[in-house]
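Peer 1: Have a look at this prediction, sequence included:
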Amino acid sequence: MKKSGIKKIILKLSEGLLATVTDLLLLQFFLIGSSLGKGKTSRGAYLVIQEAAKNWEEINYRTLKQAFFYLKRKGLIRSLLEPSITALGRKRLKKLMPQYQSNRPWDGVIYLITYDIPETKKIFRDKLRLILNRIGAGYLQGSVWITPYNPQQILKEFSHLFGFEGEIIVSCIGKDGYIGNESLNELLNRVYRLEEINNQYGKFLDKYRKLSLPSVDKWKAAAMYLSILKQDPQLPDDLLPDNWRGNKAYQVYLYLTKKGS
């Protein structure tokens, strides 16, 4: 199979979370390896591969075995006899996977970011957009972004590094403020697609909250939850809708994927 075809399959299987077979298999080790690897035998490790092959019928067994040996060579799993990941493997997964933030302190201010970097300096505009995405800012329109988290220090460093002092402006809006004809809550809901994400959390809960642990496919449950979390801006609780399902979904995810189940 061509690499482009494999990548499409992987993205489909992992709900857009991961982009390589090795990362898919590493997550599989993390999710189900601990419950299979109670005895240090090679059978446990190969059971992980067989479970992956069952879930990912579109990827052939040989490709999965190659990924398995790659993980071992890179020190991401403990050994060929023990189906569990190493500290290095956990570190890699932490970088790949979205992380749920339980602590979301907020200073009660919404920050509006505007910039005036000419299109002739597109490379810097793109760098700035990348930074804004990484800090969780939401795109409003044109060269305007919004975020509930204070971006001033990061943007000050960016401006100083690339010589854009005075061309990036940060304004503050109170919790009860308006932008145009929209209230702040309406604006955040539109920019961050909160209603859509909340509906996805609802579907996850409808599917998994009443299932008993032995009947749950950890891989599918984790892939579904993490794919939603990846879209979630994880706004402060004060800015979330009253019926927000994200916190409950996280508790169900923890329960379903806990070790030893």
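Peer 2: Everything's here; your move. Numbers count the residues shown, from 1 in each chain.
Peer 1: CA only for contacts and neighbour counts going forward, please
Peer 2: Will do.
Peer 1: Please identify the buried residues of stretch 55-74?
Peer 2: Across stretch 55-74, burial judged by 16 or more other C-alpha atoms under 10 Å covers 56, 59, 61, 64, 65, 67, 68, 71, 72.
Peer 1: Need the max-distance pair from those.
Peer 2: 56 and 72 (20.6 Å; C-alpha to C-alpha).
Peer 1: For the chain, which segments count as helices?
Peer 2: For the chain, helices defined by DSSP state H occupy the ranges 3-13, 21-28, 34-36, 42-55, 61-73, 87-96, 122-134, 152-162, 184-192, 194-208, 218-231, 246-256.
Peer 1: of the buried residues of stretch 55-74, closest to residue 200?
Peer 2: residue 56 (22.9 Å).
Peer 1: Would you mind measuring from residue 159 to residue 171?
Peer 2: 16 Å (C-alpha to C-alpha, to the nearest Å).
Peer 1: Of these two, which one has the most company?
Peer 2: residue 159 (16 against 12; other C-alpha atoms under 10 Å).
Peer 1: so that one sits right up against residue 153, yeah?
Peer 2: No - Residue 159 lies out of contact with residue 153 (C-alpha atoms under 8 Å); the separation is 9.9 Å.
Peer 1: Would you mind measuring from residue 252 to residue 228?
Peer 2: From residue 252 to residue 228 the distance is 14 Å (C-alpha to C-alpha).
Peer 1: try it against this one:
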Amino acid sequence: MKLLVEIYEARGVDHQIVRNALARLKREGYVHSPERSRYSLTKAGMSFLTGINSKPQLLDRRWDGRWLSVLFEVPETERKKRDAFRGDLLQLGFGGLYKSVYISPWDYAAEALRFAEHHGLADRVTMSRGAFVHGAPTPRQATQLWRLDALNETYEKQLAWLRSEFLPVIAAGQIGDSDDGLSAFVRFLELGERMADLSLNDPMLPEELLEEDWLGRTCFGEMQACLTRLANAIPATSPYRHFVSRYL
């Protein structure tokens, strides 16, 4: 807890905000605290974090042309459960093809079923995986279905920020080992959070479903390269080094 507070105070975040955030995550079941000032992820928290971190890996995965379809019918009396389940599907990267019919080119069957069980809706959900005989989404339709135009504008802004604001600071040598790697780690977290936000909103569609002007792959590629650079700028003896080991 002490290290966590130190890291976020270096980012200008008051320690009470950190404590309040941890308390909220505990209430929502994403973390638990076996003893005072010690926290660890629950199964739900690990699942959520794994989902965010694994999404960018889809950029290099080849699509087999098949779709996962999730169909459900939930009465109005259980609207809260239905809306929560729908929100989980959208966060995974599903698109709403029709009312209560959601599709994804990626096989999220296990995750979708886990969410359905969590909301007590497993017996109201049907899933299938295969090719469309007629009416498969085209890139133009996918842009509308997943609202990719707005997301592409976000990527354009993020690329501009990365190239004109973030990278020049790093190039100017404002990170290093003078503070045991803390400044580099703070920058690493700042960029990582932006990537996480993008991952939450991006369905990571395969290239076959994207328009030619799509900027997502370019943006993630440049951000990933920058994360690797920041990770390597943290000294091997730094207490922050093990947090970035997957980028070394």
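Peer 2: Now that the structure is in, tell me what you want to look at. From a predicted model like this one, the values you see are computed outputs, not experimental measurements.
Peer 1: Quick check: the spatially most central residue of the second structure vs residue 203 of the second structure, distance?
Peer 2: Nearest residue to the geometric centre of the second structure (C-alpha atoms, centre = their mean): residue 52, 3.1 Å. Separation of residue 52 of the second structure from residue 203 of the second structure (C-alpha to C-alpha) stands at 11 Å.
Peer 1: what's the answer for residue 8 of the second structure, then?
Peer 2: 29 Å.
Peer 1: cool, residue 232 of the second structure as well?
Peer 2: For residue 232 of the second structure, the distance to residue 203 of the second structure - C-alpha to C-alpha - is 29 Å.
Peer 1: and these two? which has more neighbours close in?
Peer 2: Neighbour comparison, residue 232 of the second structure and residue 203: the larger count goes to residue 203, with 22 against 18 (by other C-alpha under 10 Å).
Peer 1: Quick one: residues contacting that one.
Peer 2: The contact partners of residue 203 of the second structure, by C-alpha atoms under 8 Å, 6 or more residues apart in numbering, come to 91, 92, 93, 94, 146.
Peer 1: which residue packs closest to the fourth one, ignoring adjacent ones?
Peer 2: Going back to what we said before, that points to residue 94 of the second structure. residue 104 (4.8 Å; C-alpha to C-alpha, 6 or more residues apart in numbering).
Peer 1: Next: the last one.
Peer 2: In space, and not counting its chain neighbours, residue 146 of the second structure is closest to residue 95: 5.8 Å by C-alpha to C-alpha, 6+ apart.
Peer 1: In the first structure, what residue corresponds to that neighbour?
Peer 2: The alignment partner of residue 95 of the second structure in the first structure, by TM-score structural alignment, is residue 138.
Peer 1: buried residues in stretch 88-104 of the first structure?
Peer 2: Per 16+ other C-alpha under 10 Å, stretch 88-104 of the first structure contains these buried residues: 89, 90, 93, 98.
Peer 1: Kindly report the same for stretch 117-130 of the second structure.
Peer 2: 121, 125, 129.
Peer 1: can you redo these as TSV with distance to residue 189 of the second structure?
Peer 2: Output for these, formatted as TSV (distance: C-alpha to C-alpha, whole Å):
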residue	distance to residue 189 of the second structure
121	36
125	38
129	37
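Peer 1: can you tell me which of those residues lies nearest to residue 193 of the second structure?
Peer 2: Nearest to residue 193 of the second structure among those, with distances taken as C-alpha to C-alpha, is residue 121, at 31.6 Å.
Peer 1: List the residues that contact that closest one.
Peer 2: Applying C-alpha under 8 Å, 6+ apart, the residues near residue 121 of the second structure are 74, 81.
Peer 1: Quick check: the gap between residue 245 of the first structure and residue 207 of the first structure.
Peer 2: 13 Å.
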